[in-house]
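Asks: prediction below, plus the sequence it came from.
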Amino acid sequence: MNSIIPMRNAEIDYNELVQSDRAHTSLYKDEKIFDEEMEKIYYSTWVWVAHASEIPDAGSYKTINIGKQPVVAVRDRKKKVHVLLNRCRHRAATVCEHKKGKTNSFVCPYHGWSYALDGSLRGVPSPESYGECLDKSEFPLVSLRVEEYNGMIFATFKQDIEPLEDFLGAAKKWIDLFMKQGAGYPIKVLGEHRFRFPGNWKIQLENTTDAYHFPLVHKSFLSSVDEKTEELFNFENQPGYVEDLGNGHSVMVMIPELVDLEEDLMERPIQERFEDLAQALRDEGHEELEVRRIVRAVGGSGFNLNIFPNIACSMAFFRVMQPISVNETEIHHSVITMDGGPQIANQYRLRLHEHFQGPFGFGTPDDSEAWERVQHGANAGNDLWIMLNRGLPDEVKTEDGLKSDVSAETGMRAAYQQWKKMMTA
């Protein structure tokens, strides 16, 4: 196979950069490719911006980037969600610099232009200086199209693309399963931690549905848990699988018995590591069925769901990817709790999150080291390929897409085929 990047009229031939079983190394490090990804992917499809619990009340807001463009997700006085470009229409200063909060309006700190929660321009200082040449209705904050599915809020710059539910497709049923972690209570994002790694965003995109690395990269995590928990996380001995769900989405089922957290609650024994929690809940007066529902939810779902291009519902937390540059990515890990649920159960959830995902945890620091090594290694051998062919011989068609064993690279192939589709559209 020819490893030279084909060029046509000095343009990159994206069809040739992604094959059925591999992707070219230039996808990790070519600045022109990165810039075109922002335009053709991040500014051309549905991108996740928030969970509804992060902006629960009128005036609640959260800042985030879509691609490289800063936006504010905010709920107005009628409880409608808006996603607004974080840029004053006067001289381009950001109108909000806090990560989250609550406000009655957005006021530009440079010249004082003020905007309502729906983005409309409410007032400007000394309006008489404009005479008749300023029509406030012509200068609202730019508003994106917004849609929501089961608490997941997405936005897009495109007004004419398919509805969000069509874009999510077969991923919707997995989102519904993931939200059962509320154990009958509403899901609530209690907090997040952010970090950056020196690597391309697609390196992390691949990781969410990659079970192949788990027993090697996460040896320290496996050595930190009890024997039964270690056995539970021995995915290669479980009848799990990876499935392509269409539109670049994929799911990796690692622990099949924990796919539906409501299934066989009274029949299956409580895991040994949660027996103390179960007894504490009984002591608080919870009925046995509720105890089992809460304990099961605290342990998280038995799957990772990748929603192209920027959000993962990963066992027990949200992982958000924010591209910074071709060789730098910011990751947001958001811990999920039960809104109004028992305090002791939410504390258990936080400790489990810290144990693996936390900055001093046994999981994420090892992952980020591996991602950094991938980016560093990509600088060797410019004409080499990233191989994505594991599990290909046993891949079978399903009602939703394609499926192979739990350590297959089916999810990565799904993401890169969607990448190619959008980059060549």
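Replies: On my side now, so go ahead. Numbering: from 1, shown residues only.
Asks: switch to C-alpha atoms for all contacts and neighbour counts from now on
Replies: OK.
Asks: kindly check the end-to-end length of stretch 177-196 for me.
Replies: For stretch 177-196, the first and last residues are 30 Å from each other (Cα to Cα, to the nearest Å).
Asks: for this protein, what spans make up the helices?
Replies: Counting by DSSP state H, the chain has these helices, from start to end: 14-17, 26-29, 31-37, 164-168, 171-178, 201-207, 214-217, 219-223, 227-232, 275-283, 288-299, 343-356, 364-377, 410-423.
Asks: out of those helices, flag the one nearest residue 402.
Replies: Nearest to residue 402, of all the helices of the chain, is helix 410-423, at 7.5 Å by Cα to Cα.
Asks: so which bits of that closest one are buried?
Replies: Within helix 410-423, the residues scored as buried using 16 or more other Cα atoms under 10 Å are 410-423.
Asks: in JSON lines: the residues you listed, plus distance to residue 101.
Replies: Supplementary listing: those in JSON lines, determined by distance: Cα to Cα, whole Å:
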{"residue": "410", "distance to residue 101": "40"}
{"residue": "411", "distance to residue 101": "36"}
{"residue": "412", "distance to residue 101": "36"}
{"residue": "413", "distance to residue 101": "39"}
{"residue": "414", "distance to residue 101": "37"}
{"residue": "415", "distance to residue 101": "34"}
{"residue": "416", "distance to residue 101": "36"}
{"residue": "417", "distance to residue 101": "38"}
{"residue": "418", "distance to residue 101": "35"}
{"residue": "419", "distance to residue 101": "34"}
{"residue": "420", "distance to residue 101": "38"}
{"residue": "421", "distance to residue 101": "38"}
{"residue": "422", "distance to residue 101": "35"}
{"residue": "423", "distance to residue 101": "36"}
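Asks: ok, structure two:
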Amino acid sequence: MSEADTYPESFHAEGNDLVAVPRFEEYRGFWFLNFDSGAISLEEFLGDAREYIDMVVDQAEEEMCVVDGVQEYSARANWKMLSENSTDVLHVETLHPTYLDLIRTNSGGTIVRGKLNGGGVSLGNGHSVVEREATYGRPVAQWISLWGEEAKAEIEQVYARLVSKFGAERAERMAKRSRNLLIFPNLVINDIMSVTVRTFQPISPDYMEVSVWSLAPKEEFGKPALERRLTNFFEFLGPGGFATPDDIEALESCQRAFASWREAPWNDLSKGFGAEKSHPTDELTQRSFWIEWEKWISRGSKP
């Protein structure tokens, strides 16, 4: 019996092709899928967040590429808490002191704890970013003594290229400042001691699964620069690094605490609310997420 004989006469294979998704759009190599044919354009959705994506992509002389492999882990916490955590500037000093002490050692004492030059910015549509002076070595392009003199010469060349192409002010910002960018609701681009892309999906109200990829300029592949970048990645953001286990413990502790919502039915994110001028430690970025989330819930729609 042929395969055709197993289908009824009314079946026509040519009319059963896969259906294209309504919206599949790209910005600077990042692809976004949307099942809502009536949604606004990707460019309009990203809005002011595009500047910070540009800041990441423009670091590469050729193009920014995904390094082979993906890190996958989970947390017994509601996924929205990781959206909060990803742009929270307050927790770094108290939650990751061991890493900050390591930075001081690796930099020969030139980089110390307690330095906060920057803060959070609301970018509209629920997006937000924390941009601050980088207090660690960055492959693009901030040298630390641990990397040696050969690496110093390489990084100085990278920095000179950025200055030549983008000017001194933008080059300084690209190389010496870091960014934690949240694209609403669950995409995070960390441009810190390495460049990573993080997404997280709710499996249940108190459980999420997280996927993380490392990005690197194409010209670094096969060179010591990529090894430095990946060491930075694993050391801080890896599942066994100095930061991620701390963050997961904090998220899961908060999830357990939220179980008392009947007795304490609030989550206070009012720090800096109503201030004429934003302070670096304000909770502006968390509020921007929840304001956008409330809009979607009030419409009876999903973002």
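Replies: Sure, I can see it. Keep in mind that what you see is a predicted model, and the values were worked out from it rather than measured.
Asks: okay, the helices of structure 1 in JSON lines with distance to residue 132 of structure 1 next?
Replies: Compiled in JSON lines, these are given as follows (distance: least, Cα to Cα, whole Å):
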{"stretch": "helix 14-17", "distance to residue 132 of structure 1": "50"}
{"stretch": "helix 26-29", "distance to residue 132 of structure 1": "50"}
{"stretch": "helix 31-37", "distance to residue 132 of structure 1": "40"}
{"stretch": "helix 164-168", "distance to residue 132 of structure 1": "41"}
{"stretch": "helix 171-178", "distance to residue 132 of structure 1": "50"}
{"stretch": "helix 201-207", "distance to residue 132 of structure 1": "47"}
{"stretch": "helix 214-217", "distance to residue 132 of structure 1": "65"}
{"stretch": "helix 219-223", "distance to residue 132 of structure 1": "66"}
{"stretch": "helix 227-232", "distance to residue 132 of structure 1": "70"}
{"stretch": "helix 275-283", "distance to residue 132 of structure 1": "67"}
{"stretch": "helix 288-299", "distance to residue 132 of structure 1": "60"}
{"stretch": "helix 343-356", "distance to residue 132 of structure 1": "57"}
{"stretch": "helix 364-377", "distance to residue 132 of structure 1": "55"}
{"stretch": "helix 410-423", "distance to residue 132 of structure 1": "44"}
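Asks: can you tell me which of the ones you listed is nearest to residue 265 of structure 1?
Replies: Nearest of the helices of structure 1 (Cα to Cα): helix 288-299, 6.2 Å.
Asks: show me what residue 54 of structure 2 aligns to in structure 1.
Replies: Alignment note (TM-score structural alignment): residue 54 of structure 2 maps to residue 176 of structure 1.
Asks: which ones are touching that match?
Replies: Residues in contact with residue 176 of structure 1 (Cα atoms under 8 Å, 6 or more residues apart in numbering) are residue 150.
Asks: residue 81 of structure 1 is nearest to which of the helices of structure 1?
Replies: helix 164-168 (14.9 Å).
Asks: name the residues of the closest one that come out as buried.
Replies: Result for helix 164-168 of structure 1 [16+ other Cα under 10 Å]: buried residues 164, 167, 168.
Asks: please apply the same query to stretch 133-149 of structure 2.
Replies: Those would be 133, 134, 135, 136, 137, 138, 139, 140, 141, 142, 143, 144, for stretch 133-149 of structure 2 by 16+ other Cα under 10 Å.
Asks: and the first one, what's its match in structure 1?
Replies: Structural alignment places residue 133 of structure 2 opposite residue 255 in structure 1 (criterion: TM-score structural alignment).
Asks: OK, contacts around that match?
Replies: Residue 255 of structure 1 neighbours (Cα under 8 Å, 6+ apart): 232, 233, 235, 238, 239, 240, 302, 303.
Asks: make it 7 Å
Replies: 238, 240, 302, 303 (Cα atoms under 7 Å, 6 or more residues apart in numbering).
Asks: next one: residue 28 of structure 1
Replies: Residue 28 of structure 1 sits next to 200, 326 when contact means Cα under 7 Å, 6+ apart.
Asks: 8 Å - rerun?
Replies: Per Cα under 8 Å, 6+ apart, neighbours of residue 28 of structure 1: 199, 200, 202, 203, 326, 327, 375, 378.
Asks: skipping its backbone neighbours, what lies nearest the spatially most central residue of structure 1 in space?
Replies: What sits nearest the mean C-alpha location of structure 1, by Cα atoms, centre = their mean, is residue 311, with 1.6 Å. Nearest residue to residue 311 of structure 1, sequence neighbours excluded (Cα to Cα, 6 or more residues apart in numbering): residue 320, at 4.7 Å.
Asks: in structure 2, what residue corresponds to that neighbour?
Replies: Structural alignment (TM-score structural alignment) places residue 320 of structure 1 against residue 199 in structure 2.
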